[in-house]
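Engineer: no sequence for this one, just the structure:
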């Protein structure tokens, strides 16, 4: 079979204007960036606001494994399958970060014959939204350090006399706003800034990856430009020596940050290999942020399409949970159906840490043992009142007998249905059966419910998320986390959602606990306030907000040929 990039390049793509017209956009509602991508203007929201919404389908998965489950392949393939059945369909996915692209994960355009194309355009820069987030974020960091420098240099009274501004009295031990870059770079996790005269005052800082920036979460959760501007103003950057919160608004940098982000508020339109529309917008990771594409992209797509397919990061305990308890809470739009992706390889890998046999080889007993992980995720999605369709992403080495057993086993569970997907090898044709079942699931009565009452105190929300959402035996807070939680509740942030930052490799916060771990306690080390985004992050386990590059990173394979084509991107 051809490589993903070869398949993408051999496909004859339509002009992006045709895709925009197919979706239902007017000529003055998008700006083309060449022939293969366009920015969708937010003026389209005003025209479409009274249109009825289409059906919303969320794609999630079992607990991830190193083998890859094909969640994005399924998202794109399902979109192509629905389109082939005559349904006006659009998918909404996140913009890939270049950190994972050059690190381990590689690209995020799908694969095989279920891709967004051109795949190298999607994976590298696109229309620069992530760079805009980096720039806006780092402007706030620079502004904060500049204010600290001038107030320290002049003293409070002279500073006010010369600037006309009230001093903020920034506490250098309580500066929360670090810097960001869209690459994996472990050497920048902890740094000292302000070294040497006249660059101080010195203080500890560091870099996170741009996808973890609160501004990325704000981009994804804002309903409009006006909403974004208010949210950016609420971002908490530091504390004063008197313990007062210093926001971007108070620092006077919020307007400039919003100006940098303005063009990034418009989703990017591309197409699948079969010519189905796809909106790409925002890129928050699901292990450290909420892991979903934007509310704006969903809103536009839902007003124009019969069915919108979107994807949540990692497993149902991660991106799907956050989709429901953070994104739906803010958007008001619950999913009509969920698709849960699994593979034979994934289930075998969850069977036992002691079994080192090849997961591609038939082994019924190992598959049966690993089924517990899939059943847990089926039950997890079901408790939100969303009908769940399981899809088995087929690989060429899969055993037909094992596939038949798994189909029968899933159909006897709480799942609405189960289908095998051949979207990777067959594109739209290989996803038609899945598309049919998903359409039937979308017609079921709606009984969506949140996992917890957002009016509960923060500790009770976290406890419910741990015990009901993950099956934990409880929570354990460090002394610092206990103090932070009490302070956040007292300061009036108790109404915010909880965003649990943990490993995606286990239902628990311990990546070594496979399958369905039991018993376990969620140990929270610290909390981070995201007042603009509307959630509080609970850090459980060792989750890095700045990844590092491995021994053999993906960038080793990437180059350009003599014709200027990018090669080695997967």
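Structural biologist: It's in. The shown structure was predicted, so the numbers you read here are calculated from the model rather than taken from an experiment. Residues are numbered from 1 along each chain as shown.

Engineer: please make it C-alpha for all contacts and neighbour counts, starting now.
Structural biologist: Will do.

Engineer: burial of residue 407, as a residue count?
Structural biologist: Look at residue 407: counted by other Cα atoms under 10 Å, it has 17 neighbours.

Engineer: comparison target below:
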């Protein structure tokens, strides 16, 4: 019998009206702004009423470095949330929204999988409630106003060679990485080099996800640096007069989106910064609201723990004053075998030795998460081809790392397949074992922060950067930005900057190619190796298989 696809499972879901999901959280119908029958935004007034409530326990789900074999971090996040509710806990899930770029490119959807999904899956992976379109519009409004200011006399004396604000589009399109704008004569402005990033790499996206409310959002938008004058002094978005109009475009986008799992448990899906080129976490507004509405909040951070968890701890938790109570590190036997040197086409054969070798990657992530003072449990996301010997190898190995590995069958069984994990995570969270602390203090110099992450998290021997990059970091420190955290932009596939270097490499070098100041978001982006802020499509993008069937239903989206 053929196993139904993710989209077929999602389409068969018995969804409750979104008002009933809100009622589970104590929210009245007037607290919700419905988008159809199965999704809604939360009114700011309803969120303001929650301020005096105690916070629930925050649980982070992270993973080993991603491989083509798949790890299932979002699926485990959803499965754990369902499992906690199944054992009688009041739990919520907080994840990011999906970007159209990877959905139509290579990665696929971001709503979970199998019987551990958030629905409506099709809407979540497409336009959803329009948040990304609002962010794209706000970002590009500022772009247009910068060029318009220059066209009408350039009163701010912007050096056109030093306009640092690029345009964005929520699509993978390598042809737009570097462009020439304003060609075509006098009426079109002054020609200059420009380019596009993907919307999820926009500083506007990062700001929306880190702002505490609409007023904070508008203030941060005004703080964004868009260009420099000839004397190298910065020009801010507020100098252009754009931040107010941008906030208007984002006034609904900042409201969290409420949806449900296949088991009718509540979930916030809000915000979506990339994890390899941005900070990779859902919004602070959604997370803080969930902590007031539920006793346990399960959230995730993008890609492996070297990127997602580090940024969750060092950027999101630091800036929002959050204290995670526990963490879950997701791995699959298949991915561990790939980290142990097995080719994708050979993953079906039992190979305990490769699992043992691949566990070096798992152990590195366990050690890293523990270094933040947060207790960690390993979730083995089960596949039907996993052998008992391979599973035992992982469980025995993890014991040597001072923790435990629990088999999870949520993909096939939903919340019933994560009950053991849910009980253990709740026990850890309730025991107050966490002694969370960021990796580095605010006052450490920016380049020292980069070195701290590279050496302690990536196990690199050194960081190399041109003199102009070091000088730029010192200049930002002199301008008062030295206390900001750093957001490392590098490949997600390896601890190094070489995506082919799997496992747990040591002795490598981290080359810093560029640094960007996100003054509004409140961090410095450090671009390493060959990472791109505008991805390209693969040879055969997922879009080739996405279509409507004869019944008008979407096929090929996963």
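Structural biologist: Nice, thanks for sending it over. What you see is a predicted model, and the numbers here were worked out from it, not measured in a lab.

Engineer: what segments of the stretch 51-200 of structure 2 are strands?
Structural biologist: Along the stretch 51-200 of structure 2, the segments classed as strands by DSSP state E, counting those that start in this stretch run 57-63, 91-95, 112-113, 116-119, 158-163, 167-169, 179-181, 192-194, 196-198.

Engineer: between those strands, which gets nearest to residue 557 of structure 2?
Structural biologist: strand 112-113 (11.6 Å; Cα to Cα).

Engineer: structure 1: matching residues for that closest one?
Structural biologist: Taken onto structure 1 by TM-score structural alignment, strand 112-113 of structure 2 occupies residues 110-111 there.

Engineer: mean shift of that stretch relative to structure 2?
Structural biologist: Once fitted to structure 2, stretch 110-111 of structure 1 is off its aligned match by 0.5 Å on average (mean Cα distance after the TM-score superposition for structure 1).

Engineer: now that stretch, how far from the centre of its chain.
Structural biologist: Distance of stretch 110-111 of structure 1 from its chain centroid, counting by Cα atoms, centre = their mean, to the nearest Å, is 17 Å.

Engineer: try stretch 226-233 of structure 2
Structural biologist: For stretch 226-233 of structure 2 - counting by Cα atoms, centre = their mean - the centre lies 31 Å from the chain centre.

Engineer: of all the strands of the stretch 51-200 of structure 2, which lies closest to residue 453 of structure 2?
Structural biologist: Closest to residue 453 of structure 2 of the strands of the stretch 51-200 of structure 2, according to Cα to Cα: strand 57-63, at 17.2 Å.

Engineer: report the angle between the closest one and strand 91-95.
Structural biologist: Angle, strand 57-63 of structure 2 to strand 91-95, by axes from the mean of the first three to the mean of the last three Cα atoms, to 10 degrees: 50 degrees.

Engineer: buried stuff in strand 57-63 of structure 2?
Structural biologist: Neighbour counts using 16 or more other Cα atoms under 10 Å place 57, 58, 59, 60, 61, 62, 63 of strand 57-63 of structure 2 among the buried residues.

Engineer: how about the fifth one, what's its match in structure 1?
Structural biologist: Residue mapping for residue 61 of structure 2 onto structure 1 gives residue 59, with TM-score structural alignment as the criterion.

Engineer: contacting residues around its match?
Structural biologist: By Cα atoms under 8 Å, 6 or more residues apart in numbering, the residues touching residue 59 of structure 1 are 71, 74, 75, 309, 310, 311, 312, 338, 339, 340, 341.

Engineer: can you list the residues you listed in JSON lines and add distance to residue 363 of structure 1, neighbour count and secondary structure?
Structural biologist: Shown next, in JSON lines, are the contacts of residue 59 of structure 1 (distance: Cα to Cα, whole Å; neighbours: other Cα atoms under 10 Å; DSSP: H, G, I helix; E, B strand; the rest coil):
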{"residue": "71", "distance to residue 363 of structure 1": "24", "neighbour count": "27", "secondary structure": "helix"}
{"residue": "74", "distance to residue 363 of structure 1": "25", "neighbour count": "33", "secondary structure": "helix"}
{"residue": "75", "distance to residue 363 of structure 1": "28", "neighbour count": "29", "secondary structure": "helix"}
{"residue": "309", "distance to residue 363 of structure 1": "34", "neighbour count": "28", "secondary structure": "strand"}
{"residue": "310", "distance to residue 363 of structure 1": "33", "neighbour count": "29", "secondary structure": "strand"}
{"residue": "311", "distance to residue 363 of structure 1": "31", "neighbour count": "27", "secondary structure": "strand"}
{"residue": "312", "distance to residue 363 of structure 1": "30", "neighbour count": "27", "secondary structure": "strand"}
{"residue": "338", "distance to residue 363 of structure 1": "29", "neighbour count": "30", "secondary structure": "strand"}
{"residue": "339", "distance to residue 363 of structure 1": "26", "neighbour count": "32", "secondary structure": "strand"}
{"residue": "340", "distance to residue 363 of structure 1": "23", "neighbour count": "26", "secondary structure": "strand"}
{"residue": "341", "distance to residue 363 of structure 1": "20", "neighbour count": "30", "secondary structure": "strand"}
